[in-house]
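Enquirer: quick one, fold the following:
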Amino acid sequence: GRKVKKIMVGTNLTSVVEFILLGFSDLHNFQGFLFGIFLIIYVSILIGNGLIILVTKVFRALHTPMYFFFGNFSFLEICYTSVTLPNILTNLWTHDRSISFLTCAIQLCFLLILGSTECLLLTVMAYDHYVTICKPLYYPLIMSHKVCVQLVVGSWTTGIPVMIGQTYHVFSLPFCDSNKLDDVFCDIFPLLKLACSDISVIEFSVYVVAVLFVMTPFILIIRSYVKIITTILKLPSNTGKYKAFSTCSSHLIVVILFFGSATITYSRPKSNNSGRTDKILSLLYTIVTPMFNPMIYSLRNKDIIEALKKLLQWLGSSSI
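Expert: Below is the predicted model of the structure:
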């Protein structure tokens, strides 16, 4: 196997210069197959989310707060998956699983920042649905363009200082003995397993941050939905009820997929042999959800389907 690159520091402490991402290295015969699958997933994420960004920008009918958030969310999904997927593809293609200390830190930092952005943006979208359904008359007042921009900027930036701090804490730990990360990308818990000092303070801070950026948004989303559902049930006509439900249902599916898999990953008891399951779960919320989001949103949304049809017709006619 590869030799572990380390630098001797002082007497008996060794400092890790690079990590080896074990990923799916145990599945020797499936490397090519996995490469194919991840490539298809990545391309479909880029195309699916790219199309949503395009139609929400190009078509005037979609210049509303809801689609402004959609477009931002799709852009976020492209960024979020681009932090891990190109690296996973390279590892599978070259069979070189090493990742430098700095690259690993940058990867974790971006994952955390974009992950917190995702939680906050999903909360903003739930709030938008809440105002649409529960306060329709005040909607233009409450969700003015300025407010929408502020909400999006807030979602993208709030987590930055916290997550940079979190990453700094993890990577200032002394790592010893092993540099083998049992994961497909650099994530907090696999890194903490390799640390050779007391990690209780950092573990505590991880949970505090999770409460702030995962649990709190989730509770706010649930609150919005409780109000939305009680309002919908009071609507007199069934068509009104159906229309209101279909507005929210796609967002709700995405919320359940994302928060569900993230929560299970982070709150599962960590046994020594849970590596494979953890890898699959972490792939769920970093890769699989972003792949399904454009499908979930566009298939349940008449406006986006219309816009996509127009776009395809336009592309078809201009290529003749």
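
Enquirer: rest of the way, CA atoms for contacts and neighbours
Expert: Will do.

Enquirer: confirm I20 sits in a strand?
Expert: Yes: checked against DSSP: H, G, I helix; E, B strand; the rest coil, I20 lies within a strand.

Enquirer: isn't it right next to K180, touching?
Expert: Yes: the pair I20 / K180 is scored as a contact, 4.8 Å apart, by CA atoms under 8 Å.

Enquirer: higher neighbour count, those two?
Expert: I20 (23 against 19; other CA atoms under 10 Å).

Enquirer: list the contacts for the more buried one?
Expert: Shown in contact with I20 (CA atoms under 8 Å, 6 or more residues apart in numbering): R97, S98, I99, N179, K180, L181.

Enquirer: list the contacts of the first one.
Expert: With contact taken as CA under 8 Å, 6+ apart, R97 is in contact with I20, L21, L22, N91.

Enquirer: and which of those residues is nearest N272?
Expert: When those are compared for distance to N272 (CA to CA), L22 wins out at 14.8 Å.

Enquirer: now for the closest residue to that closest one other than its chain neighbours: which residues touch it?
Expert: Closest residue in space to L22, ignoring its immediate chain neighbours: D182 at 5.1 Å, by CA to CA, 6 or more residues apart in numbering. Contact analysis of D182 by CA under 8 Å, 6+ apart lists L21, L22, G23, P190, G275.

Enquirer: for D182, give its distance to K193.
Expert: 9 Å (CA to CA, to the nearest Å).

Enquirer: then L22?
Expert: Here L22 is placed at a distance of 14 Å from K193 (CA to CA).

Enquirer: list the contacts for D187?
Expert: L108.

Enquirer: and the helix or strand containing F218, how far from the chain's centre?
Expert: Assigned by DSSP states H and E, F218 belongs to helix 216-234. Distance, stretch centre to chain centre, for helix 216-234: 22 Å (CA atoms, centre = their mean, to the nearest Å).

Enquirer: want to put them side by side, so please do this one too:
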Amino acid sequence: MTVTPTWSKELSQNTGDCYKKIPSLDVNYCSPPSMCQDNHTAVTKVLLWGFQNLQSFRIPLFVIILVIYTIIVVGNLMTVLTVLYAKNLRHPMYIFLQNLAFSDVLSSSVIVPQLLYITWWEKGHLLIVGCICQFYMYSFLGIVQSFLLTVMAYDRYVAICDPLRYSSLLSIRHCYRLISFSWSLAFVLDSTEVIFLFRLEFCDSDIINHFFCDLLPILEISSSDTLIIIWQDFALSIITILLPFLFVLISYICIMVTILGIPSTTGRKKAFSTCSTHLLLVFVYYGALIALYVVPSDDNSRDGNKFKSLINTVLTPFSNPLIYSVRNKELVKVFKKLIQKQIWTLK
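Expert: Presented below is the predicted three-dimensional model:
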């Protein structure tokens, strides 16, 4: 799953008169032969180009990414374990937060270890199968996060707009059902796209000018007809990004109307504080997607697009545990108690 970015105009590097315009996607599309023909060698391994123009900054970038990745893993796992072991945090809001933190760990682990390798050695090889699997995991976890943010918006909506029915609408059992549905639906939706990716053929071109296997870099080197995948990805993006975003937006419009209707200033502040953490997570998640896939950029600025991808794949999961710790005092308080308990146990 990925929204078709503005630099998708470079989708085909072939020459000739085979270009067609897809108006709604703003894509120049070329339909090449579907088979590797004479003098064309089937590609089984790709070369990830990474950041070739940053030789002098290679080691500092490696160290920065390594530190950020360590904070991502440690910070999010702290959230997962704190909610897991603290009985007083067995609440839908914290369970949703736990799953979001877990998906952040998995998502960053799909991309960042290989990114570190490519940054250190300035390039890296990956089997075509591994490349498609990497995109599948990255896309799958992105869809999971979108759905989790949606059910978290529903949780905040019920808590503020219909508090008397909160315990019945969002019991622990219903909470786990929503979580299971989010993971299962993401798996089913993303699998439909990846099935078509495994049917692609790759001839001659084996260089991906990126630091990981995103969808369009994969399609760029394919020798098969990719039009159906482009349209399928467009439809999938509407289901997994646009519709959840609209649901979150409508939920928060209702929440704000309810909060503004509270007569006391103290009551308004208390109500807003219950959804401030989730609101920040929504801004970070969708803000990164908009910056990467919607904001126009120079078609030839591949390094600029790679840095945008870096923000989406590294800085977004890095910012989430910081948001938890700054905005969620109860979570931090329980974590400190657990640490103190462990220290006393060791003594």
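
Enquirer: report the TM-score for the pair.
Expert: In this superposition the chains share a TM-score of 0.92, using TM-score structural alignment, normalised by the length of structure 1; 313 aligned residues with a CA RMSD of 1.8 Å.

Enquirer: returning to that earlier point: show me the contacts of I20 of structure 1 that map onto strands.
Expert: If you go by DSSP state E, the contacts of I20 of structure 1 have S98, I99, K180, L181 in strands.

Enquirer: I228 of structure 1 matches what in structure 2?
Expert: Matched to structure 2 by TM-score structural alignment, I228 of structure 1 sits across from I255.

Enquirer: okay but its match is in contact with Y157, surely?
Expert: Yes: counting by CA under 8 Å, Y157 is a contact partner of I255 of structure 2 at 6.0 Å.

Enquirer: neighbours of whatever residue of structure 2 lines up with M291 of structure 1, just the number please.
Expert: In structure 2, the residue paired with M291 of structure 1 according to TM-score structural alignment is F318. With neighbours defined by other CA under 10 Å, the count for F318 of structure 2 comes to 23.

Enquirer: gap between F318 of structure 2 and I230 of structure 2?
Expert: Per CA to CA, F318 of structure 2 is found 30 Å from I230 of structure 2.

Enquirer: whereabouts in structure 1 does stretch 54-74 of structure 2 align?
Expert: Counting by TM-score structural alignment, stretch 54-74 of structure 2 pairs with residues 27-47 of structure 1.

Enquirer: buried set for that stretch?
Expert: For stretch 27-47 of structure 1, burial by neighbour count (16 or more other CA atoms under 10 Å) applies to Q31, L34, F35, F38, L39, I41, Y42, S44, I45, L46.

Enquirer: distance check, the last one against P86 of structure 1.
Expert: The reference is to L46 of structure 1. Relative to P86 of structure 1, and taking CA to CA, L46 of structure 1 is found at 12 Å.

Enquirer: how about the first one?
Expert: Here the criterion is CA to CA. By it, Q31 of structure 1 lies 15 Å from P86 of structure 1.

Enquirer: of the contacts of I20 of structure 1, which pair is most distant in space?
Expert: With CA to CA as the measure, no two of these lie farther apart than R97 and N179, at 11.4 Å.

Enquirer: and D214 of structure 2, what pairs with it in structure 1?
Expert: Under TM-score structural alignment, D214 of structure 2 pairs with D187 in structure 1.

Enquirer: and if you look at S309 of structure 2?
Expert: Per TM-score structural alignment, S309 of structure 2 is aligned with S282.

Enquirer: what does G142 of structure 2 give?
Expert: Aligned partner of G142 of structure 2 by TM-score structural alignment: G115.

Enquirer: ok but G75 of structure 2 is inside a helix, no?
Expert: Yes: under the criterion used here (three-state DSSP), G75 of structure 2 sits inside a helix.

Enquirer: that one against P321, yeah?
Expert: Yes: counting by CA under 8 Å, G75 of structure 2 touches P321, with 5.5 Å between them.

Enquirer: what sits in contact with each of these two?
Expert: With CA under 8 Å, 6+ apart, G75 of structure 2 and P321 have no common neighbours.

Enquirer: what about the residue mapped onto K269 of structure 2 from structure 1, how many neighbours?
Expert: Counting by TM-score structural alignment, K269 of structure 2 lines up with Y242 in structure 1. Residues lying near Y242 of structure 1 (other CA under 10 Å) number 12.

Enquirer: so Y242 of structure 1 is in which element?
Expert: Per DSSP H and E: helix 238-267 holds Y242 of structure 1.
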